[in-house]
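**Q** task: produce atomic coordinates for the following.
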Amino acid sequence: MSSSAALLATIAGLTFGLSLIVAIGAQNAFVLRQGLLRQHRTVVVVTCAISDVALIALGVGGAGALLAAVPVLGTAARIGGAAFLLAYAALAARRAWRGGAGAADNAAGAARGPLAVLATTLALTWLNPHVYLDTVVLAGTAADAHGDARWCFAGGMACGSVLWFATLGYGSSALRPLFARPAAWRLLDAGIAAIMLALGLSLALGAV
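**A** Alright, predicted model coming up:
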């Protein structure tokens, strides 16, 4: 494998990874909210990045073929993911209805502790079947097109994931002045609730 082929595969993986991960979803919505609150951002960013890298490695390593060969795994993942996303949608909707951002949100976030935030992050990542579609099935298929350079492609995807989560988790704090008013937090939580509800319903209907 030439160095030029490795470089091209890495760049292709970086571009492909970003095109998948930048889309608004349950995981990104949670990372954005934690970044705005400045609560346990490192826990969230590191957990999301490591999880994505692991899923990419599984996809390039051939786990996508296993998922395709055992449909019951996909059905179980859809049911579990739907239940979790719908429950989280209800919590976000309650926050939007009741309001109470700013100092109250910061206090609530601090009270949860890093372990609770870690558990939520892991659930939003590993209980979401869309993650498996994007980072396992599609990553494996796209990487195979690069032959011997497929792991360079995977490395590019991994770099894209780390870059994106770090930017979203830490860079989102720059938007904090826009959320000085409780109404802005209520709109954000309403949007998060809508995203979670739509994803949860789509998974539930797909499992039927």
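
**Q** contacts, neighbours, all on C-alpha from now
**A** Fine.

**Q** count of neighbours near the nearest residue to Ala180 once chain neighbours are set aside?
**A** Nearest non-adjacent residue to Ala180, counting by CA to CA, 6 or more residues apart in numbering: Gly102, 6.9 Å away. Other residues near Gly102 come to 15 when the count uses other CA atoms under 10 Å.

**Q** hmm, Gly102 is touching Arg186, no?
**A** No - when contacts are counted by CA atoms under 8 Å, Gly102 is not listed as touching Arg186 (10.8 Å).

**Q** just to revisit the earlier point, tell me the contacts of the residue nearest to Ala180?
**A** Phe179, Ala180, Arg181, Pro182 (CA atoms under 8 Å, 6 or more residues apart in numbering).

**Q** what residues sit buried inside stretch 97-110?
**A** Using 16 or more other CA atoms under 10 Å as the test for burial, stretch 97-110 gives Gly99, Ala101, Asp105, Gly109.

**Q** what's the closest non-adjacent residue to the first one?
**A** What sits nearest to Gly99 in space, not counting adjacent residues and going by CA to CA, 6+ apart, is Arg186, at 5.7 Å.

**Q** same check, this time on Ala143
**A** Arg150 is the one closest to Ala143 (CA to CA, 6+ apart), at 4.6 Å.

**Q** and Ala166, by the same measure?
**A** Val45 (5.9 Å).

**Q** if I look at that neighbour, how far off is Ala68?
**A** 29 Å (CA to CA, to the nearest Å).

**Q** quick one on the thing from earlier: list the contacts of the residue nearest to Ala143.
**A** Per CA under 8 Å, 6+ apart, neighbours of Arg150: Ala9, Val60, Ala143, Asp144.

**Q** right, and the helix or strand after the helix or strand where the first one lies?
**A** Under the criterion of DSSP states H and E, Ala9 resides in helix 3-21. Sequence order places helix 26-37 as the next helix or strand after helix 3-21, per DSSP H and E.

**Q** just list what the following helix or strand past that following helix packs against, helices and strands only.
**A** Per DSSP H and E, helix 26-37 leads on to helix 41-61 as the next helix or strand towards the C-terminus. If you count contacts as 3 or more CA pairs under 8 Å, 6 or more residues apart in numbering; DSSP states H and E, helix 41-61 packs onto helix 26-37, helix 103-126, helix 139-144, helix 150-171.

**Q** list the contacts of the following helix or strand past helix 41-61.
**A** Under the assignment DSSP H and E, the closest C-terminal helix or strand after helix 41-61 is helix 63-69. Residues from elsewhere that reach helix 63-69 (CA under 8 Å, 6+ apart): Leu58, Leu73, Gly74, Val136, Val137, Leu138, Gly140.

**Q** alongside the first, I'd like the structure of this one:
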Amino acid sequence: MTSLLSGFGLGLSLILAIGAQNAFVLRQGLRGEHVLPVVLTCALSEIVLISIGVLGFGTLVARAPWAVEAMRWGGVAFLLVYAAIAARRAWIGGAALRPGGQMTSLRAALLTCLAVTWLNPHAWLDTVVLLGSVSTQAEVPGLFGAGAIVAAAVFFFSLGFGARLLRPIFARPAAWRALDAGIALVMTVIAVGLATG
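**A** Okay, here's the model as predicted:
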């Protein structure tokens, strides 16, 4: 039980920090677009990433420091591009940001979801490297991984479906612009942290 709770706690603490994936899920939840497919895609992706880490990839990466460095600099580039896209949305504003604006296709939403998950080295560092490394010290690594998986699923479903409670605030285009500006700032800060840390 200790391993399960430890995995849940660490998994939740890692995923709570806003990142590209969380920002995208929040945005989809606020717009009410394809929420179930998006949260399922995120949850299933996390299951795979956490499983890779717990099943030993974290140890493999620890033996190949160049892989961690490559992930780090890839993460910096990815986060800066995502920050630039969010900054552009904040700058131009407009009807496309309104909840009732033009709908994103399911295909486009899922491709974006997969990109912000699988092409984001920051996600790999958190789930595969960090959780994988910590799981080696757990009493039962499998239960530790299961706890982290449950935390990810609970978080994504809560974020995606709970975002609707914030819709009255985001009925104004200015709120969408502020959200995108905040996302751009946070992504830039994370990128700088990765680059310097």
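
**Q** how close are the two chains, by TM-score?
**A** The TM-score (TM-score structural alignment, normalised by the length of structure 2) is 0.88; 197 aligned residues with a CA RMSD of 2.2 Å.

**Q** what about Val45 and Ala68 of structure 1, which has more around it?
**A** Between Val45 of structure 1 and Ala68, counting by other CA under 10 Å, Val45 is the more crowded of the two (26 against 12).

**Q** coming back round to it: same list (the buried residues of stretch 97-110 of structure 1) but as JSON lines, adding distance to His40 of structure 1.
**A** Converted to JSON lines, those look like this (distance: CA to CA, whole Å):
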{"residue": "Gly99", "distance to His40 of structure 1": "22"}
{"residue": "Ala101", "distance to His40 of structure 1": "17"}
{"residue": "Asp105", "distance to His40 of structure 1": "13"}
{"residue": "Gly109", "distance to His40 of structure 1": "8"}
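
**Q** state which helix of structure 1 is the longest.
**A** If you go by DSSP state H, structure 1 has its longest helix at helix 71-98.

**Q** on contacts alone, who are the packing partners of it?
**A** In terms of contacts (3+ CA pairs under 8 Å, 6+ apart), helix 71-98 of structure 1 is packed against helix 103-126, helix 129-132, helix 182-207.

**Q** which residues of structure 2 does the second one align to?
**A** In this case it means helix 129-132 of structure 1. Aligned using TM-score structural alignment, helix 129-132 of structure 1 spans residues 121-124 in structure 2.

**Q** not counting sequence-adjacent ones, nearest residue to the residue nearest in space to the middle of structure 1?
**A** Residue closest to the mean C-alpha point of structure 1, counted by CA atoms, centre = their mean, is Gln27 at 3.2 Å. Among residues not flanking Gln27 of structure 1 along the chain, Leu124 sits closest, at 5.6 Å (CA to CA, 6+ apart).

**Q** ok, now Ser133 of structure 2?
**A** Ser133 of structure 2 sits nearest to Gly58 (CA to CA, 6+ apart), 5.2 Å away.

**Q** also Ala83 of structure 2?
**A** Spatial nearest neighbour of Ala83 of structure 2, excluding adjacent residues (CA to CA, 6+ apart): Ala184 at 4.1 Å.

**Q** and Val54 of structure 2, by the same measure?
**A** Gly132 (4.5 Å).

**Q** pull the number of nearby residues for that neighbour.
**A** Neighbour tally, Gly132 of structure 2, other CA under 10 Å: 29.

**Q** any figure for the gap between whatever residue of structure 1 lines up with Phe157 of structure 2 and Ala12 of structure 1?
**A** Using TM-score structural alignment as the criterion, Phe157 of structure 2 maps onto Ala166 of structure 1. To Ala12 of structure 1, Ala166 of structure 1 is 20 Å away according to CA to CA.

**Q** what does Val186 of structure 2 align to in structure 1?
**A** Checking TM-score structural alignment: Val186 of structure 2 goes with Ile195.

**Q** meant to ask about Ile92 of structure 2, not that
**A** In structure 1, the residue matched to Ile92 of structure 2 (TM-score structural alignment) is Arg98.

**Q** before we move on, what about Pro37 of structure 2?
**A** Per TM-score structural alignment, Pro37 of structure 2 is aligned with Val43.

**Q** burial measure for the nearest residue to that match once chain neighbours are set aside, as a count.
**A** Leaving aside its chain neighbours, Val43 of structure 1 sits nearest to Leu118 (6.4 Å; criterion: CA to CA, 6+ apart). With neighbours defined by other CA under 10 Å, the count for Leu118 of structure 1 comes to 18.

**Q** re earlier: between the helices and strands packed on helix 71-98 of structure 1, which gets nearest to Ser51 of structure 1?
**A** Proximity to Ser51 of structure 1 (CA to CA) singles out helix 103-126 among the helices and strands packed on helix 71-98 of structure 1, at 7.4 Å.

**Q** the closest one - contacts with which helices or strands?
**A** By 3+ CA pairs under 8 Å, 6+ apart, helix 103-126 of structure 1 packs against helix 26-37, helix 41-61, helix 71-98.

**Q** and the second one with helix 103-126, angle?
**A** Angle of helix 41-61 of structure 1 versus helix 103-126, following axes from the mean of the first three to the mean of the last three CA atoms, to 10 degrees, is 10 degrees.

**Q** same check, this time on the shortest one
**A** An angle of 150 degrees separates the directions of helix 26-37 of structure 1 and helix 103-126 when computed by the same axes, to 10 degrees.

**Q** now what about helix 26-37 of structure 1, what contacts it?
**A** By CA under 8 Å, 6+ apart, helix 26-37 of structure 1 touches 22, 40-41, 44-45, 85, 105-106, 109, 121, 124-125, 165, 168-173, 175-176, 192, 195-196, 199.

**Q** nice, that's everything, thank you.
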